[in-house]
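In: Fold the following.
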Amino acid sequence: MTALQQPSPVKPANTRRKQKQSQRTVGRQLRPVLLLFAVTGLLLGGLGSRLAYLQLAKGDRNRQLAENNRIRILPKLPVRGLLLDRKGRIIADSRLSHSLFIWPLAQTSERWPETVQLLAEILEIPTEEIQTKVEQAEPNSPTLVRIARNLTPAQITAIEEYSIDLDGVEIDAEPIRSYPHGTLAAHVVGYTGEITSEELDALRERGYRLGDVIGRMGVERGFESQLRGEWGGQQVEVDGSGRIVRILGEKQARAGLNISLTLDLDVQRAAEAALDDRRGAIVAIDPHSGGILAMVSHPTFDPNIFSTRITHETWEALQSQGNPFINRAVRGYPPGSTFKVVTAIAGMESGKYPPGTILNTYGVINLGGMLMPAWNGAGFGPLGYEGALQWSSNTFFGQVAVGVGGVTLIDWSRRLGFGVSTGVELAEESSGLIADDEWKRERFNDWGWTIGDTANMSIGQGFTLTTPLQVAVLFAIPANGGYLVRAHFLKDERPADAWRKSLDLNSANVATVQRGLRQVVTAGTGQALAVPHLPPTAGKSGTAEAPPGETHAWFGAYAPYDKPEIVVVAFAEHSGGGGGSVAAPMVREVLETYFDVKPPQ
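Out: A predicted model of the protein is given here:
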């Protein structure tokens, strides 16, 4: 018999409901986990993307920022080259002083506003000036920015006392320009100053950087490329507090070259004493090479004041003294009768009025509608070139100039060094003015050159402007026998021929001018130089009308007459006196020092 099969047991309904509930509960429990994994994945993906962006796209910049926080550069300003006179005596050197620097990163500090305010009070400068200097550098620059130079002991002490409150501020020693003779030769030497942001944009390609010091006037500017030297510095690692941990590298600053000048401090000092408080200039040169032995301009200034910050009040006080920063030795003025040397050479070299020419002179003469008077009101009768120079005859030289014509006179004026730069290493030099027909038509409504203009020019008046240095170059021509020298301050070993060129003048014409200039001193308007303790001297006076002020006084001379060693030109601006009475005695004082002689008691 077949066993009976038992039916399968049937689960109750409630049991089935429990199983379904259990399955739903497990699903709900997995959802938070899955959601957590999803959010984590998104976060990790975002962080990974950000890291990839920072490392790949911005990696170089971020590495640089990190380096700048850890690595810093301590720049070292080069020592500027010395300026020496012809005998090796120091005219300009450098001394150590203390300067205040700020790290540009200090701007990110929460205490930056307090730091700026405290520094402004200690240094006595506006907060805006400090902020402007710091902003000239990149915000994350690792290089110090100079804020103030030549700190006083009191300022250094105050900064040290408040060092805890001055984040990113440092004091360091650096060279600063010094002029041991003060105002002596100030216009020759010039001064230096810290480079501006505008100048930096133009000079960056030439190796200049923020904080550089450059020459701003005189030979400091003229020899800037030789004097400046090359920056050095240290690359250092710092900790979180900004303290130096170790030096990573160092480059020694290279000092600038020393420059020897043709200037003679003894002659310079004598020229300044001779000019005294008069407004004007004195120039002394070597007639064979053009080397400048002395150059004085008054009023003057002390270049040491530029070694620190110049306040507005200081600047105004300097300017009130009568434009002391104008170098009158290289500024144009009407030359008066010193110009008659040009007229004489033009007349003889033209061939129309050779050396033996004799002309009648008059109390007054009509030249092209212009009445030209003699300074004595009567004239001097018949005169040759020697006598006309001796007595400074206006009517003689007026006739010569009109006879040769304005074109010829203008041409010789320029050949003899007027209307162009002398070549001296001074950016302040004016070329003066030798006007012509084209120049006049441009400025006077097409009114051209006249005979009266030529006559006026013949005696150094009218439109003609020359500098005292140009007049010195002119007097060197008869002194050296007919060469045009290039005025200069650089002392080198080259022969005189390297600094001059022949004008190919007729030797008889040169000799005629030489004799005339000698007669000026022996028997004419320059007898203030006819003294027994000086070597024989030759020269020429000049008195120039210069409205609206009083007349200018000139005198140019060279000595010894038979073998010249020195040319001296003195100029007194609006002195009101004659060249022979005002300027000639100044020339005499300079010659006495040069030849080391003293007037008898």
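In: hey, let's count contacts and neighbours off CA atoms from now on
Out: Fine.
In: State the number of residues packed around Glu237.
Out: 20 (other C-alpha atoms under 10 Å).
In: how close does it sit to Ile73?
Out: Applying C-alpha to C-alpha, to the nearest Å, the value for Glu237 to Ile73 is 9 Å.
In: same check, this time on Phe475
Out: Separation of Phe475 from Ile73 (C-alpha to C-alpha) stands at 56 Å.
In: neighbour-wise, which of the two wins?
Out: Phe475 (28 against 20).
In: tell me the SS of that one?
Out: Three-state call for Phe475 (DSSP: H, G, I helix; E, B strand; the rest coil): helix.
In: Isn't it up against Pro564?
Out: No: taking contacts as C-alpha atoms under 8 Å, Phe475 lies outside contact range of Pro564: 10.8 Å.
In: Could you also give me the structure for this second sequence? I'd like to compare it with the first:
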Amino acid sequence: MRTIDFLPKPRAKKSPSPKRTSQPSFAQDRRQETGRTVGRQYQSILMMLLISLVLLGGVGARLFYLQLSQGEVYREKAENNRIRIVPKQPVRGNLFDRKGRVLATTRLTHAAYLWPMAQKRENWPENRRRIAELLGVSEKSIEEKVQQAGFNSPTLIRIARSLTPAQITALEEYRSQISGIEVDIETVRDYPHKKIASHVLGYTGELDAEELKQRRSEGYRMGDVVGKMGVEAAYEQQLRGEWGGLQLEVDGAGKVMRVLGQKAAKPGKDVTLTLDLNVQKAAEAALGNRKGAVVALDPRTGAVLAMVSYPRFDPNVFSSQITPAIWKELQETKPFVNRAMRGFPPASTFKVVTQTAGMESGKYPPNTILGTFAYLNVGGTAFGEWNRAGFGPLGYVRALAMSSNTFHGQIGRGVGGPTLIKYAHIYGFGSKTGIEIPGEVPGLIADDAWKRKMLNWGWTDGDSVNMSIGQGFTQATPLQIAVMFAVPANGGYRVRPHLLADSTKKADQWRTNLHFKPTTIKTLREGLRAVVTSGTGKGLNVPYLPPVAGKSGTAEAPPGKSHTWFGGFAPFDNPEIVAVAFVEHSGGGGGSVAGPIVRQVMEAYFNKKPPNPNSK
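Out: Down below sits the predicted model:
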């Protein structure tokens, strides 16, 4: 039998393994090479996935930014590329005189408009040069308007007004070469009487960049034409109206495809003034080419019937491009100063205030008689009588008729500076009258404080005498002098001059009762009437006019010739008009130089003419 041996057999002893060397075997080298290749393949795939994710994420983020965050902006730009806004300026309200005659209106003309968005930046310098050459405007002005509107503006901007037929033809010829420029009809301000009443009416002009910045909060926009002087500025809100416009869809060539929307422009309101065109023309003709001013008003209400200042200007020049020649003329003549509202020494017209101070103070009642002399010696200074002899004893009426300096000098010295100054202020001197148009100055009524501040010297009796005859530091405007003459004319009321014809206001709303004594008003009126009947204003004592009262004045104005004044009212019993004429450095006397101007104004108002000397 065979015996099964369950005992383990002893293992054979292994031979020692060969010693490892620095050189791997082929199998080992193959395994190592295979492992590195597989790792690199995975690394490349991961890198490609990572780059793809980054790129896709970037594109997605950009799409998110464009579609969601900036989508509205780009949609608006796309819309602007096909939508053009054509603004329609409102028609400005008309200006009429008191009888419904046109003083300012509008007329149709052509203007050049530019669409900034249609301009390619690389072509813009050459287009701008060519446009400026065709329109006769500066490249700078065009560039400023485009910069102000912005190159992405869908709105047409006006770059030139009142185009000539030649300019319109030239633009049409170059239409294919200059993109985004159009010619359209617009209304511009028209003054049919040219220079007549230019200082009252003023003129209009387009807002510049600085003015637009200041007035944008009032609803103004680029291209707005506004009143820049006179009534045009004073009643801008009534006259301006509201803008309208068209929203058009255009194709790539700028051709209009359809109207998307429109808003009608709202015209401005008409304004009726107190001016009387016939009286205004007569006043301008009477003053002629002499520097000075004329004012006529209704003494009952202060309604201004005429206001003239020379040199004048034609406001129509501002409705188109101002040529270098016109600009040079404006610079040389300086016509924008309204002398009717500038201060000058009032001379003997101020004696109305002096007499009022004497009577109202009680120191020199209406029955006062004073001697007059060749001169009045005050503090070592001789204040001479204009006739160098004196007139003997005079009362108020005759003293005013003869315009005695020594009589009124005694009144002024007697009542003193403070009293004279008080009644000057009561008449409105030293303050603006309140007329609507801008540019008025208050004049000057000096006092002790003013003199000490300006000259470091107190008030003297000599200052009171000088003031009593309308000389020295005293400055008054022709408008203020007209207000002064209205007081004795209407029985003691100081009126507020105005230009708006407002039928809703009664006379008392335009005037203030000064509460002078009836005897004061009566004495003043008699003296002013005597000036015309037997004094320095006899040139107005003509039979074809209603009875006139008034006062002349001749002001020393070194180093030039004297200024001359005359102011008066008529009819004497029931005055309807006050007229004041002032001629700067004219020489001569007020009655002989300024008096005839007032007479011609009266002739126009009462529609009276002097008799023809050749008629039988």
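In: Any chance you could compute the TM-score here?
Out: Overlay of the two chains. TM-score (TM-score structural alignment, normalised by the length of structure 1): 0.94; 587 aligned residues with a C-alpha RMSD of 2.2 Å.
In: Ignoring the adjacent residues along the chain, who's closest to the residue positioned nearest the centre of structure 1?
Out: Centre of structure 1 computed as the mean C-alpha position; nearest residue by C-alpha atoms, centre = their mean is Met217, 2.2 Å away. Nearest residue to Met217 of structure 1, sequence neighbours excluded (C-alpha to C-alpha, 6 or more residues apart in numbering): Gly190, at 4.4 Å.
In: What of Ile358 of structure 1?
Out: Gly384 (4.5 Å).
In: ditto for Arg189 of structure 2
Out: Nearest residue to Arg189 of structure 2, sequence neighbours excluded (C-alpha to C-alpha, 6+ apart): Thr106, at 4.6 Å.
In: where do the helices sit along the stretch 451-600 of structure 2?
Out: 461-468, 478-490, 518-534, 590-593, 595-605 (DSSP state H, counting those that start in this stretch).
In: will you turn these into a markdown table that also has distance to Thr419 of structure 2?
Out: Formatted as a markdown table, the helices of the stretch 451-600 of structure 2 follow (distance: least, C-alpha to C-alpha, whole Å):
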| stretch | distance to Thr419 of structure 2 |
| --- | --- |
| helix 461-468 | 10 |
| helix 478-490 | 17 |
| helix 518-534 | 16 |
| helix 590-593 | 27 |
| helix 595-605 | 30 |
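In: Just name the most buried of these.
Out: Comparing the helices of the stretch 451-600 of structure 2 by mean neighbour count (mean count of other C-alpha atoms under 10 Å), helix 478-490 comes out on top with a mean of 27.
In: Where does it end up in structure 1?
Out: Aligned using TM-score structural alignment, helix 478-490 of structure 2 spans residues 468-480 in structure 1.
In: how close does that stretch sit to structure 2?
Out: After superposition onto structure 2, stretch 468-480 of structure 1 sits on average 0.6 Å from its aligned residues (mean C-alpha distance after the TM-score superposition for structure 1).
In: Now Gly369 of structure 1: closest residue in space, sequence neighbours ignored.
Out: Gly452 (6.8 Å).
In: unless I'm mixing things up, the one you found is touching Gly368, no?
Out: Yes: with contact defined as C-alpha under 8 Å, Gly452 of structure 1 counts as touching Gly368 (5.4 Å).
In: Show me which helix runs longest in structure 1.
Out: For structure 1, the longest helix by residue count, based on DSSP state H, is helix 13-52.
In: Distance from the chain centre to the helix or strand following it, please.
Out: Sequence order places helix 59-70 as the next helix or strand after helix 13-52 of structure 1, per DSSP states H and E. Averaging C-alpha positions (C-alpha atoms, centre = their mean, to the nearest Å) puts helix 59-70 of structure 1 40 Å from its chain's average.
In: do stretch 539-546 of structure 2 as well
Out: The answer for stretch 539-546 of structure 2 is 40 Å, by C-alpha atoms, centre = their mean.
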